[in-house]
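Colleague: The amino acid sequence is not available; the structure is as follows:
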């Protein structure tokens, strides 16, 4: 009798835990309070506070996602559920509030109340826009080639490109105006870039101060419905559009995302059908591009290129090479090239670190002075005095 009661109690407990876990899994967001800390150095209170807030936000995401995973380990088949969470969780900041600030032993401490969301990032525009601002508000340039099979279908050549730019803007990205792009390149150069000339894409991106270049090809083909449908339905027109797109880091010429997609359209005439298919294909692929770019920027470390001009000795090279890995927020440093007094590195940084932070701290550590010649979200150019 006692053993039967124990089984009943155990069964009820398992049901309660399982229901609790389901409610956690269904929750779109959770509010947590954390502390963030930063060393109060010579760069002042403002930068220390900023670094402390970013540290608190990072800890909040870890805490929220960690709780989410821990709750799943209490149920049967916990490993399967935990694996699913690890693969699909998209922890991100939906909003935050600084509720206390203090300084102890040269450490700047902030207490923050943070709302951490768990939905797919691209599905929440407010959170997406906030995170885009936090990681430097990158600028995007779009070059898209659109081709419709039927020469007599009268649609704007820039229909798909305009639609893609519109979606990026609505998601919070800065997008470079198409007319500015076309004022610097001709049609042949545009075709060359879309065909895969990444060096030319980087050159154009640099001129327009773009951080990422999106290049895409879209083809729309007519589908004869008469072979499959009869009567009135058979008189409808149908098109299928296929699009492939790549995202290029404008500083390194590296492809950070490559996606494909399609869209279908049916209408009373070819123009209507082709337009519907083009818009659907563009919307589908842009949504995926936004998701890929956003998650890459927010969840992963970012890579910047450092160029140093007027490096006159191997000693200066060695001093730079030894100092870079010691900078705050630097994950990895890759020596790329040294020729004609020009030294190049690729540097992996934590998402919260800004290029300005690197320049300021590097100036403190090096025994020689330099001048900042140019600075962007993905590139820093210095010249030794």
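Modeller: It's in. All figures in this text were calculated on a predicted structure; none of them were measured in a lab.

Colleague: drop to CA atoms for contacts and neighbour counts, all remaining ones
Modeller: Will do.

Colleague: who are the neighbours in contact with the spatially most central residue of the chain?
Modeller: Central residue of the chain (CA atoms, centre = their mean): residue 294, 2.4 Å from the mean position. Counting by CA atoms under 8 Å, 6 or more residues apart in numbering, residue 294 touches 121-122, 128, 132.

Colleague: tell me which of those is nearest to residue 241?
Modeller: The closest of the contacts of residue 294 to residue 241 turns out to be residue 122 (CA to CA; 23.2 Å).

Colleague: The contacts of residue 294 in helices, which ones?
Modeller: 128, 132 (DSSP state H).

Colleague: Could you point out which of the contacts of residue 294 is nearest to residue 159?
Modeller: Out of the contacts of residue 294, the member with the shortest distance to residue 159 (by CA to CA) is residue 122, at 22.8 Å.

Colleague: here's the one I want to compare it with:
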């Protein structure tokens, strides 16, 4: 029989083991609760016998419903209520979840005008940036946007300006950003394509922060998103415990821009430090450290925005020509609001000399929306689609 002292020690060890086991079980349980399997059904309208389009729209609606069923709609803005009636019907709502993967388990043409799809989706409530499978699913739903990166990098001892940009290979910040994004499944436009089309005047404008020039150039080389900004390193001397030590510090400041609309998807700033006897080596390492931090933060913001696009609806810019009168403009806006299924809001940005710029929020990609609206007739005018990018559609009203 064990002595009293040893028995007491044994009981303590046993108790600790039990507590540890319970905690481990709870953690596993919590992790499993972050992931749900949901069956949801969506419906797409069949327009001019275009069943593939109706099927895609039905799948997207089913995926949105799968998130809503899991989490409920989380209203993240204040809702004005008067006499128990919501007076602001255009509140922004979104769901804090994402579809990791899904499969179509049933589909059918319900009638002449509607197509029905039922999916089984795996929905998660954790952060998407740590889930490679979910990122791949989201990228596919966004039609796999292509990225590009141009960063004005100035290491210690380098002269600022575009000359150094053209006389070096891909700099440290660009290389780090690309590698971090590519490791998560993002695709980038080939660097040689960028260099072949980039002259000093364009580079100077982009590196100085000209958003319109950056968006225009990215669009020209086939990128849907451009990441651009600055990375600067400097050397300082710090004193610790009576001894002086040389330290290199860097600041990296970047923003991600949609090339077709010029909208900023997100921006981020981070600092990094790396002590080294060689300023250039230390500056390079400091830029690399800061770039890793910026890449992680910027990626999260981009993914959050894209998840919001597919869950709650994305902004699509409509460039409409031959809108001759104010009455024509108002009739077209009313048609978008009431005649096209899923349009949540219509905002006028410009109208001058027959050319109107509108922004709509719709739970569709731009190409799907273009297929839906092409050929429709509004007050005697036929809508003709003349151009499509990832977030914009060009139209002409033909009378």
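Modeller: It's in. Here the structure is a predicted model, which is why all the values come from computation and not from measurement.

Colleague: before we move on, the earlier item: sec struct for the equivalent of the residue nearest to the centre of the first structure over in the second structure, please.
Modeller: Counting by TM-score structural alignment, residue 294 of the first structure lines up with residue 303 in the second structure. Under the three-state scheme (DSSP: H, G, I helix; E, B strand; the rest coil), the conformation of residue 303 of the second structure reads as helix.

Colleague: any idea how far residue 303 of the second structure lies from residue 311 of the second structure?
Modeller: 12 Å (CA to CA, to the nearest Å).

Colleague: Next: residue 166 of the second structure.
Modeller: 41 Å.

Colleague: And the two? Which one has more around it.
Modeller: Neighbours per residue, other CA atoms under 10 Å: of residue 166 of the second structure and residue 311, the larger number sits with residue 311, 26 against 14.

Colleague: Need the nearest residue in space to the more buried one, chain neighbours excluded.
Modeller: Nearest non-adjacent residue to residue 311 of the second structure, counting by CA to CA, 6 or more residues apart in numbering: residue 64, 5.3 Å away.

Colleague: I'd like to know how many residues surround the one you found.
Modeller: 24.

Colleague: Just tell me what it corresponds to in the first structure.
Modeller: Residue 64 of the second structure maps onto residue 58 in the first structure, by TM-score structural alignment.

Colleague: and its match, which of the three is it?
Modeller: Going by three-state DSSP: residue 58 of the first structure is helix.

Colleague: ok, it to residue 358 of the first structure distance?
Modeller: 20 Å.

Colleague: Same question for residue 335 of the first structure.
Modeller: Going from residue 335 of the first structure to residue 358 of the first structure by CA to CA gives 16 Å.

Colleague: what about the two, which has more around it?
Modeller: For residue 335 of the first structure versus residue 358, the count of surrounding residues by other CA under 10 Å is larger for residue 358: 18 against 12.

Colleague: quick one: the more buried one and residue 326 touch, right?
Modeller: No: contact between residue 358 of the first structure and residue 326 fails when scored by CA atoms under 8 Å: they sit 10.5 Å apart.

Colleague: burial of residue 377 of the second structure, as a residue count?
Modeller: Other residues close to residue 377 of the second structure by other CA under 10 Å number 16.

Colleague: Same question for residue 152 of the second structure.
Modeller: Using other CA under 10 Å, residue 152 of the second structure has 27 other residues around it.

Colleague: The corresponding residue of the first structure for it - nearest residue in space that isn't next to it in sequence?
Modeller: Counting by TM-score structural alignment, residue 152 of the second structure corresponds to residue 145 in the first structure. Once flanking residues are discounted, residue 145 of the first structure sits nearest to residue 217: 4.9 Å by CA to CA, 6+ apart.

Colleague: Aligned to the one you found, what sits in the second structure?
Modeller: Under the alignment (TM-score structural alignment), residue 217 of the first structure pairs with residue 230 in the second structure.

Colleague: what's the helix or strand for that match?
Modeller: strand 225-240 (DSSP states H and E).

Colleague: Show me how far that strand is from its chain's centre.
Modeller: When C-alpha coordinates are averaged (CA atoms, centre = their mean, to the nearest Å), strand 225-240 of the second structure and its chain have centres 26 Å apart.
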